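Undergrad: I would like the atomic coordinates for the input below:
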Amino acid sequence: MRSKGERLRRRRSAGSRLSTGSASELQQYSELLHASPTNPYAPFDSKIDWEVARWAKLRGPGSNAMTELLKIEGVCDSLGLSFKDTDALNRMIDNLPGRPAFKREEVVIADEAFEVYHRDVIECIRALYGDPEFAKDLILLPERHYADADKTIRMYSDMHTGKWWWNTQKAVERETPGATIVPVIISSDKTQVTLFGNKTAYPIYMTIGNLPKEIRRKPSQGGHVLLGYLPTTRLEHIVNKASRRRTLANLFHSCVSRILRPLKKAGEFGVPMASGDGIYRRLHPIFATFVGDYPEQLLVTGIKTGECPKCPVPHNELGEYGDRDKLRDIEQVLNALSSITDGNPLVFVKACAAAGIKPVQHPFWEGLPYVDIFQTITPDILHQLYQGVMKHIISWVTKACGAAEVDARCRRFPPNHSIRLFTKGISTLSRVTGREHSQMCQILLGLVVDVCLPDGHSTATLIKAVRAILDFCYLAQYPAHTDETLNHLDEALQQFHQAKHIFVLLGIRSDFNIPKLHSLLHYIASIKCFGTTDNYNTEYTERLHIDFTKDAYRATNHKDEYPQMTKWLTRREKVLRHEKYIKWRVAGCPPPDVPQTDGMPDPRDLGSRPHLRMTRHPTVKAVPVSTVKLQYGAQFFEAAFARFVVQYHEPRWTAFQVEQAAANIYLPFQRLPVFHKIKFWIKDPFHRGLGSETSDAVHCSSIWA
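TA: The predicted structure follows:
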C-alpha cells in the first residue's frame, strides 16, 4: 500500500541525495588502513594471528594472563604470532581506524570541577548512519501506514510511522527543503558496577530512529553507541539537601549539554553524511525521545518528585482518569528559563515555579531545535508497568486475598507452556526483577478467581480490575497498533479506573495518586507520536549496562577506572569493526547482511540453532515400554516409533509406503529413557525476517508423579 511519505518526497524532495557513487564506509576504512593487496588480515600477519588477537580482546583472559600465556616458550613461534605480549597487541589495535575516541573534559559547578568522558555526538551519528551493515535497512522518510484499503484506520509500528517524524519533516522542509531527519534517541541511567560496596557508573547511550526497531532492540546488532560517562558524585559535602539536589541537577544538565551541544547547529542547518552504500544526504539530527525511568524523567524535565513529567495535572488528581493528550506548555517553560538572563535570581525562581519546573540553569534541551521535552518523555514498559504498576497490583492482590492463600494457589498451579511455577509462593520474594513480575502477571488472574474476600465484598469487581490492568499491560506491548487496538487499550484503562475502588473498600488504598499509574494515560499519545512501545523500552538499555559498563569496569584495576574503561571499549569496537572489514575482503564483496557479533551465535542465524533442546540426562532412566504405554498414556508407542524410523530414512515416501514398511520394523529394546520436558523453538510463520523465534516447552509426567 502506497504511503503518504512517498508523496511528500515527490512534492518537497525530502531525503534527496547530494551525491552518489562515493566510496563506501569499508572502502574508506581500507584506505585509512593502507591495506595490503594480498593480506586481508593486515596489520596482522596471518589468519591465525588475527584469530588469536580477536579472541584475546573479545573472549580471552585479562592482560596479565594473556602476557603470561604468550611468554610460554614456543607459543608465539608455534602459532606464528606477530605480537609477543599484550602491550604489543594493544599498540596494533590502537593504530586501527575506529569510532570516535573518548575525550575528557571538566565541568565546573559550584566552584568544583567534575570529570566527564564523552564522544562527539555528530561523529557517533555518522558511525551509526554510515555502518555498511545498516545501509539496506535505513529509514529515510516518514510514512503513514493504514490497515484498510480506504485509509481510515491508521497503523503504528516503527518510529517513522508515527506523527512526530511526519510533523518534524514538514517543519524542517519549510526552512531547508531536501532534508533527511535523524531522530536521536538518548538514554541515561545509573548502574551498580560492584556486587559489594557502592561503586556506580552513569552511562549515557544514543541510537537513531533511522534504524528499524528490530535492530535497535538487540544489543548484538550494535545499534547503540555509548556517548559517555557522567559524574556520579553525591556532593555529600553540601549539607543543605535542597541545595544539593539543585546542584546535582545543574551538574547533570551541564554535562549532557556539553555532549549534545553540536545537535543545535546540525539539527537546524543539516550536516552532509554518507550512508554505508556511499550515498550522501543532508541529515538533520534532532533530539526525538528520552528513554529512562521515572527519576531520570524528572531529572531531564526538571519536574518535582511526585508529579507527572509530561502534563500539569496536580498531584492529588494523579489517580483519576483524565485528559491524556494535554502536555505542559513548553513556551511558558522556555520563557521562564530565559528569565535567568535578567540577573535577578528571585525573579528566575518565581518564573520557574509558575511554569511548574525546578529552577534549573540552562537545561540541555533549552536551545535544541524542534524539541518539546515534555513530548520526548516516552512510556517505559519495564519500570512503569512491570516494576511500577504491576508491582503495586500484585501487592494489593496479595493483601486482598491473603498471603497464605496466594502462595497456596501458586503451589497448586499445574505445569504450563512458557509459564514459570512459583512453587514457594510469591509473597516472600525479595528484590523481584521485571522479568519475575512479568511471570507473575501470567498467573495473576488465576490467583483471584473464586477467592473469598473479607466482609463479603464481591470478587467480580476485583477480577474486573485485575483483568483490565492485565489487558492494558499486554495491549501496550503490541509490536504494531491500529486506531482500533488503541481504542481497546483506552477501554481497558477506563475499566480499571471504574473497578479500582475495590482496593479502597478492602482498606488497601485510600487514593491512587501514583505517578506511574497516571503515566498510563499518556501511552496512546506516545504511540501515535513515536510508534509502539518496543521502540523505547528501558529493558534494552538496561541490557547495555553489561556490555558498556559492567564488563568494562571488570577489565580495569578499579583505580581511576574511566580512562581504562573507555580505552577497553575503544579497542573492542576496533576489533569488531576490523572483523567486518576482513569478511568484506575475504568475500571479495560487501560484507554479508548478517552482522557478526563478538563470538556469540547471531540471533538472526536461525538455521544454526537446534529447534529442539533437551537436558543432558533423562528425568527417568530405563523405563519399560509397558510402563510408557500404561503410565504415560503412549498406548501406540511401538507403532508410532516404527513410523518415525521409516520416515527418518525415507522422508519422501507416501503414508501407505510408510505404514507397510513400519509393520516390519523390530524394536531391539524393552527399556528407554524418558524426558519430562523438551524445549523447542517455532519459526515465524509469516516469514517477516525479524530475526526472532518463539520459544516454548512440552511437559509430561507419569500418572503416578
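
Undergrad: When you work out contacts or count neighbours from here on, use the C-alpha atoms and nothing else.
TA: Noted.

Undergrad: In this structure Ile93 contacts Arg577, no?
TA: No: the pair Ile93 / Arg577 is not scored as a contact, 10.9 Å apart, by C-alpha atoms under 8 Å.

Undergrad: Neighbour count: the two, which is higher?
TA: Applying other C-alpha atoms under 10 Å to Ile93 and Arg577 shows that Ile93 carries more neighbours, namely 23 against 19.

Undergrad: To compare with the earlier structure, here is another sequence to fold:
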Amino acid sequence: MLQLPVSSLVSLRFCSFKLTRKPGRPCDEEGTVLPYGAPPPPPSSGSQNDWTPYQDRVAFELAELLYKKEQMSAGNIDALLQLWSASLLAHGDSPPFRNHNDLYDTIDDTVVGSVSWSCFSLAYDGPRPSGATPSWMSDKHTIYYRDPRALAVNMLGNPGFKSEIMFGPTRQFGHDGRRILRDFMGGDWAWKQADLIAELPDAQDSSFIPIVLGSDKTTVSVATGQNEYYPVYLSIGNVCNSVRRAHRDAVTLVAFLACPKSNKKHANSADFRKFRRQLFHSSLSRILRSLRSEMTEPVIVRCGDGHFRKIFFGLGPYIADYPEQALVASVVQGWCPICTAPNKDLDGEDANRRPRSITDYMVREFELGALWEDYGIVGDVVPFTNDFPRADIHELVAPDILHQLIKGIFKDHLVTWVEKYLTRTFGDAKAAEVVTEIDRRIAVVPPFSKLRHFHEGRGFKQWTGDDSKALMKASRLEYRPGLCTD
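TA: Here you go, the predicted model:
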C-alpha cells in the first residue's frame, strides 16, 4: 500500500487527475493477495436455525408473545411457566424459561442491531480529605459504550458504501493543476499517516482506517428533569463526505460518558475539576482499547465489495466545539489547542505548534503552575491519545462546523458585534430602532426557491444550525445609505 512512488499511479478523469497511493489490495482470509480482477469469495450464509440466545424458535416466539405483545406481569409469567413445567414432568422435559428472571435475562442478552451495548464503572482513587468526603469521591461513574472496532468493521462491510469508500489516501487535482479537497482521505494528514504505517511490519498491500470521533455534552429537559447526556460519535475517514452528510449509517453513537456531579461547595474545587478531566480521558482510553493492538498489527476484514483486505486502524480527527477542544487537548480555557499563541497575541513571534513530543517534554521539566500560566497546559491530566500509537491530540483536534463556523462566526460573533456596535455608536434607543428596521427588511424578503422566510426577522431566542444557515441567505441584503444615520 504505502511504498509505491506517488507518480506511479496517475489517472485522468474529466480533465482532472488524481494521485492515489496503492490502496489495500483484496486478499483471501489468510492474507494472501489475490490477482488483479479476481472475484470476491461467495458470502458466508448463517444457519437459519440459529436463535441465539434463545433455545429455539419456540422460545423466541414465546418471549415475544409474553414480553412484547401481551406485556404480561412477572407474577403471571411465573404462574404460566410453573403450569407448563408441571405438564412436562411426565415427559422429563422443561419449558423454555425457568421463571420471569430467566426470560428477562435472555431478552437482555439479545443483540439489538449490529453491536450490543456494554458498560463499565470508574471511581476516584486519589487522596481523600481528613473531614467529610465529597460525594463525587465515593460515587461510581458508569460509562455505556459499544465496541468501536466492531462498529468500524461493520461500516467497512456495509455493501451500500462499496462504491463510495476509499482504501488509500488520494490527492486530486483539477485541470488547472489546483488541488481539490473534497474527502477526508484526500487531505495531507492521511497521506502522512500512510507513510508512517508503511514502516510497520506486514504493511505491504494494507489499508489505513482512521477512526473519526466527536462529542458534545447536552442537556435534555423534555420529560427528563434537566438530565445531562454526554454522547460520543464515531465514523471512519474512508467513506466519502457525501455518504456521511446523507445520514447513511456512516456516523454512529459509540458511547455515553459519565457526567460527575458535586454540590456547589466543591463544584469549583481544583480536585473536582481535575477528576472530571481525567475521567473523560480515562473513559475514552478504555472505550477505544479494542483498537490499540490493530494500530500496529494488521487485521483482515471483509469489506462492502465482498473482498477481504488487510487493514491498520488509527485515531483520526476529534470533532468538538472550543470548550470540548480545550478538554480533549488538556489545555487551559482561552489557549489554542493547536499552537502556543496567547489569545491576546495570536500573531506573536513566539507562537509555535504544539506537537505531542514538546508537550510531553514540558510536562516532565516544568512545574504545574508555570505550565498553566505561561503555556496554557494542564500538566496533571494525561490525554487519552497518549495511550495509542501515532496519535497526537494537537494534530487531531478539528473544528465543530456548527458551533464554531455557522453559529460561532455568524451569530455569536458577527450578529453580536453588529448589535454592540450599534449600541455604542447610537445609544440604546436608536440601536433598537435600527435593529427593528433590519428585522423588517429580513421579514419582507420575497419568497424564493430554497430561501426560508423569517416573518419576524431574526428576533428568536434559540438559534439552530438550520436557522443560522437560512438567515445567512436572507441577510444578504443590498446596502442602503441612511440605515444608520440620525
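
Undergrad: Superpose the two chains and report the TM-score.
TA: Laid over one another, the chains give 0.72 as their TM-score (TM-score structural alignment, normalised by the length of the second structure), with 407 aligned residues with a C-alpha RMSD of 3.9 Å.

Undergrad: I figured Gly367 of the first structure hits Lys264, correct?
TA: Yes: counting by C-alpha under 8 Å, Gly367 of the first structure does reach Lys264; the two are 6.7 Å apart.

Undergrad: Looking only at neighbour counts, state which of these two leads.
TA: Lys264 (20 against 15).

Undergrad: just checking, that one is part of a helix?
TA: Yes: assessed by DSSP: H, G, I helix; E, B strand; the rest coil, Lys264 of the first structure belongs to a helix.

Undergrad: Tell me the residue in the second structure aligned with it.
TA: Matched by TM-score structural alignment, Lys264 of the first structure corresponds to Arg292 in the second structure.

Undergrad: How much space separates the closest residue to that match other than its chain neighbours from Ser293 of the second structure?
TA: Counting by C-alpha to C-alpha, 6 or more residues apart in numbering, the nearest residue to Arg292 of the second structure once its immediate chain neighbours are dropped is Phe388, at 6.2 Å. As for Phe388 of the second structure, its distance to Ser293 of the second structure is 9 Å (criterion: C-alpha to C-alpha, to the nearest Å).

Undergrad: Pro231 of the first structure contacts Glu115, doesn't it?
TA: Yes: counting by C-alpha under 8 Å, Glu115 is a contact partner of Pro231 of the first structure at 6.4 Å.

Undergrad: Those two - which one has more neighbours?
TA: Pro231 (20 against 16).

Undergrad: Let me see the ranges of the strands in the second structure.
TA: In the second structure, strands defined by DSSP state E lie at 10-13, 16-20, 117-123, 140-146, 170-173, 179-180, 206-215, 218-220, 227-229, 231-236, 251-256, 299-302, 308-320, 397-399, listed in chain order.

Undergrad: can you list these in a markdown table and add distance to Ala351 of the second structure?
TA: Output for the strands of the second structure, formatted as a markdown table (distance: least, C-alpha to C-alpha, whole Å):
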| stretch | distance to Ala351 of the second structure |
| --- | --- |
| strand 10-13 | 39 |
| strand 16-20 | 34 |
| strand 117-123 | 38 |
| strand 140-146 | 38 |
| strand 170-173 | 30 |
| strand 179-180 | 28 |
| strand 206-215 | 27 |
| strand 218-220 | 33 |
| strand 227-229 | 36 |
| strand 231-236 | 32 |
| strand 251-256 | 35 |
| strand 299-302 | 41 |
| strand 308-320 | 23 |
| strand 397-399 | 18 |
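
Undergrad: Nearest to Gln462 of the second structure, out of those?
TA: Closest to Gln462 of the second structure of the strands of the second structure is strand 218-220 (C-alpha to C-alpha; 14.1 Å).

Undergrad: Asn335 of the first structure maps to what in the second structure?
TA: Taking TM-score structural alignment, Asn335 of the first structure has Tyr361 as its aligned residue in the second structure.

Undergrad: The counterpart of Ser207 of the second structure in the first structure: neighbour count?
TA: Residue correspondence to the first structure (TM-score structural alignment): Ser207 of the second structure is matched to Thr180. Using other C-alpha under 10 Å, Thr180 of the first structure is surrounded by 27 other residues.

Undergrad: Kindly report the same for His237 of the first structure.
TA: His237 of the first structure has 7 neighbours, counted by other C-alpha under 10 Å.

Undergrad: again, but for the one 5 residues further on
TA: Around Ala242 of the first structure there are 10 other residues, counting by other C-alpha under 10 Å.

Undergrad: That one and Lys304 of the first structure: what is the separation?
TA: Taking C-alpha to C-alpha, one finds Ala242 of the first structure at 12 Å from Lys304 of the first structure.

Undergrad: Which one's more surrounded, Phe388 and Ser293 of the second structure?
TA: Phe388 (18 against 14).

Undergrad: residues in contact with the more buried one?
TA: 292, 295, 315 (C-alpha atoms under 8 Å, 6 or more residues apart in numbering).

Undergrad: Distance to Phe173 of the second structure added to those, as JSON lines?
TA: Formatted as JSON lines, those follow (distance: C-alpha to C-alpha, whole Å):
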{"residue": "Arg292", "distance to Phe173 of the second structure": "34"}
{"residue": "Met295", "distance to Phe173 of the second structure": "30"}
{"residue": "Leu315", "distance to Phe173 of the second structure": "27"}
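
Undergrad: The match of Ser207 of the second structure contacts Leu138, correct?
TA: No: contact criterion C-alpha under 8 Å: Thr180 of the first structure and Leu138 do not qualify, at 11.3 Å.

Undergrad: if we can go back for a sec, which single one of the contacts of Phe388 of the second structure is nearest to Asp400 of the second structure?
TA: Nearest to Asp400 of the second structure, judged by C-alpha to C-alpha, of the contacts of Phe388 of the second structure is Leu315 at 17.5 Å.
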